[in-house]
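S.K.: 3D model of this:
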Amino acid sequence: MSQGVKENPFPFRGLTAQEVSGSRAVHGQNTIEDNHSGFFWYNLKEIVREPMFLLLLATSIIYFILREFSEGFFLLGAIVLISAISFYQNARSKKALSALKEYTQSLSTVIRDKQLQKIKSEEIVVDDVVVANEGELITADGVLLQQNDFLVNESILTGESLSIAKTIEDPDKNLVYKGTAVVSGQGVYRVTQIGKATKLGRINTSLSEIEKIRSPLQQQISRFVKQMAIGGFLIFLVIWGISFYNSRDVFDSLLKGLTIAMSVLPEEIPVAFATFMALGAYRLMKLGIIVKHTQTIETLGSATVICTDKTGTITQNKMELFKVYDHKTGRTAEKDHWKESEFQNIIRIAMWASEIVPFDPMERSIHKAYKTFSTEDERPKFSMVHEYPLGGKPPMMTHIFENAEGKRIIAVKGAPEAVINHSGLSNAEKEKIMTEISRMASKGFRVLGVGEAFFDGKDFPEKQEEFKFEFLGLVGFYDPPKENINETLQHLYNAGIRIKLITGDNPATTHTIARLVNLQGSNDAVTGEELMNLNQEEFDRKVSQASVFSRIFPEIKVKIVNSLKRQHEIVGMTGDGVNDAPALKAAHIGIAMGRRGSDLAKESSSLILSDDDFGKMVDGVAMGRKIYYNLKKAIQYIISIHIPIILTVALPVILGWVYPVIFSPVHVIFLELIMGPTCSIIYENEPLEKNSMLKPPRAMDQTFLRWKELSVSVFQGLMITAVCLGIYQYSVLHMYSEDLTRTMVFSTLIVANIFLTLVNRSFYFSIWTTFKYKNSLIWVIISVSFVILLFMVYNPGLGSFFKLEPMATNQLLIVLVAGFASVIWFEIYKAIIRRRKPLKLFSSEILETGKGIIR
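M.R.: Model prediction:
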């Protein structure tokens, strides 16, 4: 569907609606298809390859061989149920990621029915006429029809970072390719190939392929699960060997071995990880933060430094033309008071030095000011004959226009120092102008120099610096800080994240804005020119110390990012322009702006702020930490509850106790069906704890699978094991039957699991505090688990199937007290932690951080 229709200034009519439909019918959509033949079959293949599936299938076959059909059919039902749960969780993740991709769908400008239209890039068809502007991506393969200083970066295809000048005349340089980026100028091309038929499609370097790279956390989880699988296989061999030695029954021994193997496998962990990441990305999208790669969510919680630009991020990006300085008279005029011709001429020349269709806020402001006094718009009478794009150190840009009579305008604007240095001014004149620049900058104005030149002939200089410019004056823009920026920065500081302000503006203006927003270390400033003269050691030291960077060139931004990375910082970088793309790509977290950001900046980033609100970074960091800490809770819960299952199954067999088969595969599978929803649904839905944004960032190589974290989980598991085995011995001592002993041990483990779920909602705050957390799902799942347990115990049919026996009231009370006692001791441990490390809130408003993340 068309997103907007505009008047067409190009000499091309484009396709009609009927021609578009015909082309789409032949060539299809402009998408690079997923490699998977279908969601259902792909997931079915993945499920069948899971070790737990194979164990269940093998166990059910053995039951059928032993003619124990009810158990065999139960396990087949469990396979179906577990597969259905897996399908549901994968479908939730797929739906979240599909919504994410839909939200990030890029738009393209096409000419159809003689009008300019904005459409989704996937709707482009063969023979469409597409207009590509600076900062945008080429969305299909095509051949150039028209171009103006059209430079394209094709590194995604060739690996070469140098831009290529495209021309219509040269058959080797008139082709454009999907996925490449427009560095400067404008081009109009006719589409020749779309989707998988494009060069990019044929070599299959789509975004979905990039997302398959495993993150450090994924690798840690995979390694842990593999180690547990190997351990499970070894324990299986031990249990099978002991059982076979004692009974000489192959199938019975296999059942015991398979039971222990099922209890060891922590297959819930990879599922929980995938669910947490996909739903986290979806939640961020709802907050206006578009995460292009789910592994970015991990990195968000570890960010130690955020490098941000000034305009539009720290400030409002209004860039209103507020002051004009005339060099000849030394006079200044403020907004709406430039009636004198000298001020109007400076604005007029600044307008000619701007883009014809302005995108930059300053250029839009210049065009707007020009319209306030021009009685006749002279622009339609002139055509651009040559353009020198923004460049140099410091940068400036020059445009050359000419009308039919041969009248020529050569206009330049840019950093005042650049225009001054190429204007042939005396030292006294330069000093006078620099004084005015300092005066304007100290009040927070962003200042540009304006000049003009005169040149006869058509053989224009190769570089704009070769012109002899006449310096006309200065234009000053005021862009006030955003209203919430001070609070945003304070929240990030509280979270242990340093902020570095990096801008191309002059030092005085940058320092003024930094002071207004209370940027920490605003007096520690450095310029791009100063950094250029330092060796690597001095460069790194200066980058680490400084908080304000002014007159920074694009290539210096990349060096700053790499310097911070060398110093083991986790770096976030904001940007919106074409020149920001390398720094965005180099940063751990490239943060592009959704509204004002170029397509190239968005493509190079890993995260997009859809409404350009830097305050959303607080939400992003909070969500990253929430997901990490909740995943940590889920995994520690899984480890804690697996230990008593493993030991309760293994020890009676190994030690030759009176009832060696206390749990069979059906009991283990029932426990698995409880644990799966608990870790993937309950903990994923937990809110952000109020101390999470007051902790320093975690190291990227830090894992919750370290012994410090594992020891807590292992101890919790051993305590539950001790209580369960104590109940076992209590039952034997009182000469209870095997079924009643199994019932009491099984019920104790379920009750312990319920209380463990509640206790592990926080590893710092008490259970009474966590009762206030908004998470209705926890009570639903716990209630269902408890009701099913009672039904299994007291329903004769189910009790017979699971080999359970109804408990008397005093026995049920013992089970409840024992299950509660096996985990409640952890509250004492947490109380000791709180006493040693009391929580200090920096602000009463810190609990509101996250706007919806903390519920």
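S.K.: going forward, measure contacts and count neighbours with C-alpha atoms only.
M.R.: Will do.
S.K.: On the three-state scheme, F765 is what?
M.R.: The three-state label given to F765 by DSSP: H, G, I helix; E, B strand; the rest coil is coil.
S.K.: I'd like the distance between it and R835.
M.R.: Going from F765 to R835 by C-alpha to C-alpha, to the nearest Å gives 11 Å.
S.K.: For stretch 340-350, buried residues please.
M.R.: E342, F343, Q344, N345, I346, I347, R348, I349, A350 (16 or more other C-alpha atoms under 10 Å).
S.K.: Grab the nearest non-local neighbour of the first one.
M.R.: Which is E342. Spatially, and ignoring its direct neighbours in sequence, E342 is nearest to D326 (6.8 Å; C-alpha to C-alpha, 6 or more residues apart in numbering).
S.K.: and this one, so I can compare the two:
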Amino acid sequence: MKFHSFSVAEAFTRLGSTQAGLPEEKAVALIESAGFNEITETEKEPAWKKLLGQFANLLILILIIASIISALMGDIIEAISIVVIVLLAGILGFIQEYQAQKAIESLKKMAAHKALVVRNGIEHLIEARLLVPGDVVVLKTGDTIPADARLIEAANLTLEEAALTGESQGVMKNAEMTFPENCSVGDRLNMVYAGTSISNGRGKALICATGSHTEFGKIADMLQKEPEKKTPLQQNLDALGSRIGVFALVIAVLMSAAGILKGYELVKMFIWGVALAVAVIPEALPAVVTISLALGVRRMVKRRALVRKLPAVETLGAVNIICSDKTGTLTEDQMTVRKLYIDGAIVSVTGAGYEPAGELKVNGEALDTGNAVFAQLVHIGSLCNDSHLVKKDKWLITGDPTEGALVVLAAKAGLNSDELRGRITRIAEDPFSSEKKRMTTYHSINNETFAYSKGAGEVMLGCSTQIMTAQGVIALTDETRMNLQQTIRQFAEDSLRVIGFAYKKIDSFLKAQPEEEMIFVGFVGMIDPPRPEVFAAIRRCENAGIRPVMITGDHKITAIAIAREIGILKDGAAYSGEEIESMSDDDLNRAVTSANVFARISPAHKYSIVEALMAQGNIVAMTGDGVNDAPTLKKANIGIAMGITGTDVSKEASDMILTDDNFASIVSAVEEGRTIFENIRKYLVYLLSGNMGTVLGIIIAMAAGLPLPLTAVQILFINFVMDGLVAIALGVEAPEPGIMDKKPRTVKEGILNTAALSEILLVGIWIGLLTMAVYAYALHTGAGDLKAGTLFFTALVFARLVNGFACRSLHQSLFLMHPFSNRALIASILITLIMVIGMINLPALQTIFGLTYLVNSDWLLVTIMPLTLLAFTEAVKWIKRKIAK
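M.R.: Here you go, the predicted structure:
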């Protein structure tokens, strides 16, 4: 039922209750039908089942089989390495699923534990889980609301609802009002909601929804129903694992069969075929992916982004839409005075946030801060004020943000508000209320009493009969009043919140009516300004082919103004939650295609918008800080929670947390995600082109009737070294220039695109031909099978090392890159060279690996031939760059 649309009397009637509350026996009976006031969880999957489920992955199963095969062949090191990789991948997946469950637990923790309920006309303190619809609860400052309820009494009752609605300002409640049925949650001023808290005042409320039927309960239900999503990388690797597994099996069977037909021993060819299959499978792929993601996480921490789920790092690289909240992410979340009006002049105010630095100018000239009218305005703004400006690591405001903006304005003019309050005594006050829309304080100055008042611009103008000017106080004429009203409207059209100031001298505080016939001084226009770095971040998004979308609980006019200022809204429509509510699915799909601003949005609207965007094939990142955002954070491809203002629920449901709540940090994280994906692609190009070259060289040898050039042990050594040291080193390559000047890859684009596949094919053929040329030359010049095999092995190792260096970039010339910027790669190449030289020159290792000594001319041959690969890869990159142009 839409209780916000019912009067108090009708709400009581609907729930069969009265001001005296429910009879105890009826409340107990209702628990049977309504259930306990608590969030219910779906049946949990046992932890052991979750852990085993991590290994139900084709690539993982192939790796397990490979480890068994390696162990049976006696290669215990290889087997252990694979097992460690498999366990690491499984444990990481298990941790991710476990974290999702914690989001539900965080919701439960936010629920109130006790409630003061009225039953049979008597107040009782009971467990909040025992509340039922129809109960009357007593509310006071500091309480957490125990269930959704219709207010029946409210005295200066203000609630913090940011966790539910995203509204950063406290919300003043009113029990007497009613609202339309389709009114958004944030605008239902006669309702209070479970999990929100009372910052001021007191009241009574009639419980109308409990447990899973509350707004919080609906969010929990959405969280539990939302399935875990697979990242684009996981989908790519699953498909790649399937193809490589089939390819490895086919190659192993065919090559083994060919060897048997050539007269090789059956057992020997079986072992060799299995070794070849193991060599083709990228055992190091999960390790490279994990290490690349983990190092990316470390780099992102320095950029103020904390990743909770490793695959999220890569998914960021595919993001083409970032849905962001406004307050605190795109803006400072610090109200700032931008303009003020005094004595017929509009004064511009520079600076942003709570930093007390900025200039006040009139028509480009500095304002004389000794101006009597301006001095009176900042005095009123400082004295009729309960906020304080404090300096810690940075400038902060304690108290209301709107009042804080006035304290900062005074500081920019050289006035210390705290010192002023210390000199001028406040003797009484009339606090702000939603009915009066103003606040008045009373001060004793030189044995005289003054009333200083501030409030909504129109309200302060309405209660004034005179106006202060540089020439003195004069009557407020109808013409002047009209001009002031027009200026106030202009401020409002610029999305500035207008606060007016007035004062009067009173003879007796007890007898006077001080909030009438006041002297109007002026007004200020303030706004929560955009973060300075957001402008550049939006431009980076445009260059990178990423569409930023603002989804906010704030009012539409404010959202549009900020969106236009920072560059999110240039053309296209902006929609409110009310408009979204009335749309069909088709209308919503059309709306999200072009609109970049959605204002006054409810949790359900956010979810629908993100769902519609994803249904169109977009990879969507979504920011959020409240409980209301949790289902959408989980639904989006990347859920990004706020580290400063975010609730525990939003953080647990997210993939990534911004430690500075800054939109620009998201864009930096996208760059990191793109880099990681590119590095994994480089590794695969390097690995598969090398594997292809190895297999091609062997195929040519067998087709030519030559002896097998490699032994099983040599194949496994190349596989272990190439897939290990060099490949992991490629995973830490730094971002390439221009990586944020490209459009995001599409969902359909695999990790091995056409360009990557062509490079694998061309480089693989070159490696196969050049190693075979070395092998054929050795046999032709009279070298025995052992020496020819040693030359083939060494040339193949060197060629793949050169290929590893060339794969630092799949586009850029190697000669334009700093040769030593990837020190991990240099180290891995040196270690590999030392190992190969030792294997060839140490008798014990010669026996194990089936190698022999090489003379100087042999070393020259196996060094020069692979260097031709460098020239070849440079030529391939040059052609790719020309085609791209």
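S.K.: After superposition, what's the TM-score here?
M.R.: Superposed pair, TM-score by TM-score structural alignment, normalised by the length of the first structure: 0.64. Supporting alignment: 676 aligned residues with a C-alpha RMSD of 5.7 Å.
S.K.: Mind checking which of the buried residues of stretch 340-350 of the first structure land in helices?
M.R.: E342, F343, Q344, N345, I346, I347, R348, I349, A350 (DSSP state H).
S.K.: for the buried residues of stretch 340-350 of the first structure, which one is nearest E211 of the first structure?
M.R.: Distance to E211 of the first structure, by C-alpha to C-alpha, is smallest for A350 among these, at 44.7 Å.
S.K.: and that closest one, what does it touch?
M.R.: Residues near A350 of the first structure by C-alpha atoms under 8 Å, 6 or more residues apart in numbering: I366, A411, V412, K413, V450, G451.
S.K.: now do D505 of the first structure
M.R.: Applying C-alpha under 8 Å, 6+ apart, the residues contacting D505 of the first structure are R446, V447, S550, R551, I552.
S.K.: Can you verify it is assigned to a helix?
M.R.: No: assessed with three-state DSSP, D505 of the first structure is coil; it does not lie in a helix.
S.K.: Now name the helix or strand holding the residue positioned nearest the centre of the second structure.
M.R.: Nearest residue to the geometric centre of the second structure (C-alpha atoms, centre = their mean): I640, 2.3 Å. I640 of the second structure belongs to strand 638-642 when assigned by DSSP states H and E.
S.K.: Just the residues contacting that strand, thanks.
M.R.: 312, 315-316, 620-625, 632-633, 650-651, 653-661.
S.K.: who does the very next helix or strand once past that strand touch, helix- and strand-wise?
M.R.: Next along the chain after strand 638-642 of the second structure, taking DSSP H and E as the criterion, comes helix 648-653. Other helices and strands packing on helix 648-653 of the second structure, by 3 or more C-alpha pairs under 8 Å, 6 or more residues apart in numbering; DSSP states H and E, are helix 76-110, helix 630-635, strand 638-642.
S.K.: quick one, which of those is nearest to S453 of the second structure?
M.R.: Among those, the nearest to S453 of the second structure by C-alpha to C-alpha is strand 638-642 (36.4 Å).
S.K.: That closest one against the first structure, how far on average?
M.R.: The superposed strand 638-642 of the second structure is, by mean C-alpha distance after the TM-score superposition for the first structure, a mean 2.7 Å from where its aligned residues fall in the first structure.
S.K.: so that strand matches what in the first structure?
M.R.: Aligned by TM-score structural alignment, strand 638-642 of the second structure falls on residues 589-593 of the first structure.
S.K.: And for the residue lying closest to A601 of the first structure once chain neighbours are set aside, the neighbour number?
M.R.: In this structure, A601 of the first structure finds its nearest non-sequential neighbour in A581, 4.9 Å apart by C-alpha to C-alpha, 6+ apart. Neighbours of A581 of the first structure under the rule other C-alpha atoms under 10 Å: 25.
S.K.: what's the spacing between A581 of the first structure and P838 of the first structure?
M.R.: 43 Å.
S.K.: Count the neighbours of E46 of the first structure for me.
M.R.: The burial count for E46 of the first structure: 9, using other C-alpha under 10 Å.
S.K.: can you tell me the helix or strand for it?
M.R.: helix 39-48.
S.K.: Contacts for that helix, please.
M.R.: H36, F53, L54, S83, S86, F87, N90.
S.K.: before we move on, what about stretch 759-769 of the first structure?
M.R.: With C-alpha under 8 Å, 6+ apart as the test, stretch 759-769 of the first structure has contacts from 633, 637, 683, 686, 689, 758, 770, 823-824, 826-827, 830-831, 833-834.
S.K.: what about 7 Å?
M.R.: Residues from elsewhere that reach stretch 759-769 of the first structure (C-alpha atoms under 7 Å, 6 or more residues apart in numbering): K633, L758, T770, E827, K830, I833, R834.
S.K.: Throw those residues into a markdown table and include distance to T109 of the first structure, neighbour count and secondary structure, thanks.
M.R.: Output for the contacts of stretch 759-769 of the first structure, formatted as a markdown table (distance: C-alpha to C-alpha, whole Å; neighbours: other C-alpha atoms under 10 Å; DSSP: H, G, I helix; E, B strand; the rest coil):
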| residue | distance to T109 of the first structure | neighbour count | secondary structure |
| --- | --- | --- | --- |
| K633 | 48 | 23 | helix |
| L758 | 54 | 20 | helix |
| T770 | 52 | 19 | helix |
| E827 | 61 | 19 | helix |
| K830 | 59 | 18 | helix |
| I833 | 59 | 14 | helix |
| R834 | 58 | 15 | helix |
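S.K.: quick one: which of those is nearest E169 of the first structure?
M.R.: Using C-alpha to C-alpha, the contacts of stretch 759-769 of the first structure come closest to E169 of the first structure at K633, 63.3 Å.
S.K.: helix, strand or coil for L116 of the second structure?
M.R.: strand.
S.K.: what about the residue in the second structure sticking out farthest from the centre, which SS state?
M.R.: In the second structure, the residue that sits farthest from the middle, by C-alpha atoms, centre = their mean, is G782; the gap is 64.6 Å. Recorded secondary structure, G782 of the second structure: coil (three-state DSSP).
S.K.: Give the equivalent position in the second structure for T375 of the first structure.
M.R.: T375 of the first structure maps onto R426 in the second structure, by TM-score structural alignment.
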